[in-house]
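Asks: fold the following, please.
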Amino acid sequence: MTEYLSDLTQRLHYSLPTAQLIESKMPLTPWLKLWLLNDSNMDRPFSPEEVRVIWEAPPYWCFCWASGQIMAKYIEEHPETVRDKVVVDFGAGSGIAAIAAAKFGAKRVIACDIDEDAIMSCKANAELNNVGIEFSDDFFELIQKMDTPDIILAADVLYDRDNIPLLTELRKNCQSILMADSRVKNLDVDGYQAFSEGHAETLPPLERFDEFKHVIIYAAQGTAKE
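Replies: Sure thing, here's the model as predicted:
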């Protein structure tokens, strides 16, 4: 067990003391692997304490949500999206979009997430896929220290509708944006246009999230130079 995986497993055990992470190939992108929750741990009743901890600090980074999978598949099919570019994966979660960007020729990739556990997940998954990625827990501090990134990737960041105003802020700090989302079906934010879609299942499967299998990909031009 690597250092990153050991630390990640420890963090998981704060929420689910008996849970284990397993190396999982992504069905849509079998060249990409992630450390995900062993779904056998889902097939049992949870204790009241586990339920409390899961609700207060859900270990979302040990699932791979549909939007991230569709984003990675899109990058595989359209590598020119990231090739030779500086890429920031905003709200990286497990790091699937950042890993795909690194695999398909990005010049520099930074996985950014405010959650310390998610950053550790990104580190473990980058190591698993043998790609070089940088990490940040503060997007706006990161942007102040670097030249304007060529593209921001954002997958499944609208789980909370209060995050929608962030989409305008993101446009101010990049040349272009690619966003994948399965929750907001009729996004009405200036500059964002839906142009592709796909279907994927959350891994490990969560049946109550069936309605989130349909993913829409949006693109927007950044306004950093305006």
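Asks: hey, let's count contacts and neighbours off CA atoms from now on
Replies: OK.
Asks: contacting residues around stretch 202-219?
Replies: If you take Cα atoms under 8 Å, 6 or more residues apart in numbering as the criterion, stretch 202-219 is touched by 36-39, 63-67, 70-71, 176-183, 185, 192-201.
Asks: apologies, that question was intended for stretch 51-70.
Replies: Residues from elsewhere that reach stretch 51-70, judged by Cα under 8 Å, 6+ apart: 12, 14-16, 21, 26, 28-29, 35-37, 93-94, 96-97, 117-118, 121, 155-156, 180-182, 197-204, 212-216.
Asks: looking at the residues you listed, which are in strands?
Replies: Among the contacts of stretch 51-70, the subset assigned to strands under DSSP state E consists of 21, 35-37, 155, 180-181, 197-199, 214-216.
Asks: which among those gets closest to V131?
Replies: W35 (14.8 Å; Cα to Cα).
Asks: any chance you could map the helices in this structure?
Replies: 3-15, 48-56, 66-77, 96-103, 116-128, 139-145, 166-171 (DSSP state H).
Asks: please identify the most buried of the ones you listed.
Replies: Stretch with highest mean neighbour count among the helices of the chain: helix 96-103 (a mean of 29; mean count of other Cα atoms under 10 Å).
Asks: hmm, who's touching that helix?
Replies: Outside helix 96-103, the residues within contact range by Cα under 8 Å, 6+ apart are 32, 34, 64, 68-69, 71-72, 75-76, 79, 82-83, 87-89, 92, 108-111, 122, 125-126, 129, 131-133, 153, 155.
Asks: residue contacts, S15?
Replies: E50, V53, I54, A57, P58, P59.
Asks: quick revisit: considering the ones in strands among the contacts of stretch 51-70, which possesses the most neighbours?
Replies: A155 (30 neighbours; other Cα atoms under 10 Å).
Asks: run this one through as well so I can compare:
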Amino acid sequence: MSTAFVLAHTSLVPVPLVPEVRLRLADEAIELWQYTEKFAGGVQLPPPFWAFAWAGGQALARYVLDHPQLVAGRRVLDVAAGSGLVAIAAVKAGAAHVTAVEIDPLAVTAMAVNAEANGVSLDVRLEDVLPGDGGDAEVVLAGDVFYSREMTGQVLQFLRRVTARGADSLVGDPGRAYLPKEHLEFVARYDVPVPQTLEDTPVKRTTVWRPVL
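Replies: Here you go, the predicted structure:
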């Protein structure tokens, strides 16, 4: 049933900055949000972030594809994976195993649908991994996760634990209000095409960062 919902309210299109990947994306955020609330039938679901290629994820996916040595032959974890864009890019770049996690059941469905559309195998999970340390992942990736004070605090603590056990990590961010620059090291920058209805601009200057914790 959730697969039918994803297919009914999205179209399969190339990602602007990452045309090697095609995703099921929505045209209109407010309309989809209303459909999601109706579909949920009173059950509280997160906003449908999974239906859009956010700038942070696009930049991070582009970087991974352009620098496959980061993930090639390694176990990768994509946190707050949304559509699965970054996870799919990691598979295409040669990762040995990619796990994509979300706390939204519709996002998990969308990731599975998008993985199939791109002919890749993803381990998709409905799980909050932020209280942990990323398990056995050798590389942890997170796109566009600094959108609230609470989320930023949780992500930073998580990345500290990831770093402490020796794993690599990268984040992508278009300058969100709670971006913790003092804990990040510049890696790369991209001008990312984005839906103007979401970002109030057709292009977002977006940076890939390496946590320094």
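Asks: ok, back up a step: is it possible to get JSON lines of the helices of the first structure that adds distance to A220 of the first structure?
Replies: As requested, those are exported to JSON lines (distance: least, Cα to Cα, whole Å):
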{"stretch": "helix 3-15", "distance to A220 of the first structure": "34"}
{"stretch": "helix 48-56", "distance to A220 of the first structure": "33"}
{"stretch": "helix 66-77", "distance to A220 of the first structure": "15"}
{"stretch": "helix 96-103", "distance to A220 of the first structure": "17"}
{"stretch": "helix 116-128", "distance to A220 of the first structure": "25"}
{"stretch": "helix 139-145", "distance to A220 of the first structure": "18"}
{"stretch": "helix 166-171", "distance to A220 of the first structure": "7"}
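Asks: one step back: quick one: which of the contacts of S15 of the first structure is nearest D7 of the first structure?
Replies: Nearest member of the contacts of S15 of the first structure to D7 of the first structure, counting by Cα to Cα, is P59, at 13.8 Å.
Asks: just give me the match in the second structure for the closest one.
Replies: Mapped onto the second structure by TM-score structural alignment, P59 of the first structure lines up with P48.
Asks: and for the residue opposite F146 of the second structure in the first structure once aligned, the neighbour number?
Replies: Alignment note: F146 of the second structure maps to L158 in the first structure; criterion TM-score structural alignment. L158 of the first structure: 19 surrounding residues under other Cα under 10 Å.
Asks: for L158 of the first structure, give its distance to I164 of the first structure.
Replies: For L158 of the first structure, the distance to I164 of the first structure equals 6 Å [Cα to Cα, to the nearest Å].
Asks: what does R208 of the first structure give?
Replies: Separation of R208 of the first structure from I164 of the first structure (Cα to Cα): 24 Å.
Asks: with neighbour numbers in mind, choose between the two.
Replies: For R208 of the first structure and I164, the more surrounded residue by other Cα under 10 Å is I164, and the numbers stand at 16 against 7.
Asks: OK, contacts around the residue nearest to the spatial centre of the second structure?
Replies: For the second structure, the residue nearest the mean C-alpha position is A81 (3.4 Å; Cα atoms, centre = their mean). Applying Cα under 8 Å, 6+ apart to A81 of the second structure gives the contacts W50, A87, A100, V101, E102, A142, G143.
Asks: so the fifth one touches R125, yeah?
Replies: Yes. Because the distance of 6.5 Å satisfies Cα atoms under 8 Å, E102 of the second structure is recorded as touching R125.
Asks: now for these two: what residues contact both?
Replies: Joint contacts of E102 of the second structure and R125 (Cα under 8 Å, 6+ apart) are V108.
Asks: neighbour count winner among those two?
Replies: Set E102 of the second structure next to R125 and count neighbours by other Cα under 10 Å: E102 wins out with 24 against 20.
Asks: which residue in the first structure aligns with that one?
Replies: In the first structure, E102 of the second structure lands on D113 (TM-score structural alignment).
Asks: contact partners for its match?
Replies: F90, G91, A92, G93, I119, S136, D137, D138, F139 are the contacts of D113 of the first structure under Cα under 8 Å, 6+ apart.
Asks: now it: how far from F104 of the first structure?
Replies: Distance, D113 of the first structure to F104 of the first structure, by Cα to Cα: 21 Å.
Asks: list the contacts of L178 of the first structure.
Replies: Contacts of L178 of the first structure were listed using Cα under 8 Å, 6+ apart, and they are I151, I152, L153, A154, I217, Y218, A219, A220.
Asks: that one matches what in the second structure?
Replies: With TM-score structural alignment as the criterion, the equivalent of L178 of the first structure in the second structure is L170.
Asks: and that match, how close does it get to A29 of the second structure?
Replies: Distance, L170 of the second structure to A29 of the second structure, by Cα to Cα: 27 Å.
Asks: same deal with V187 of the second structure?
Replies: 31 Å.
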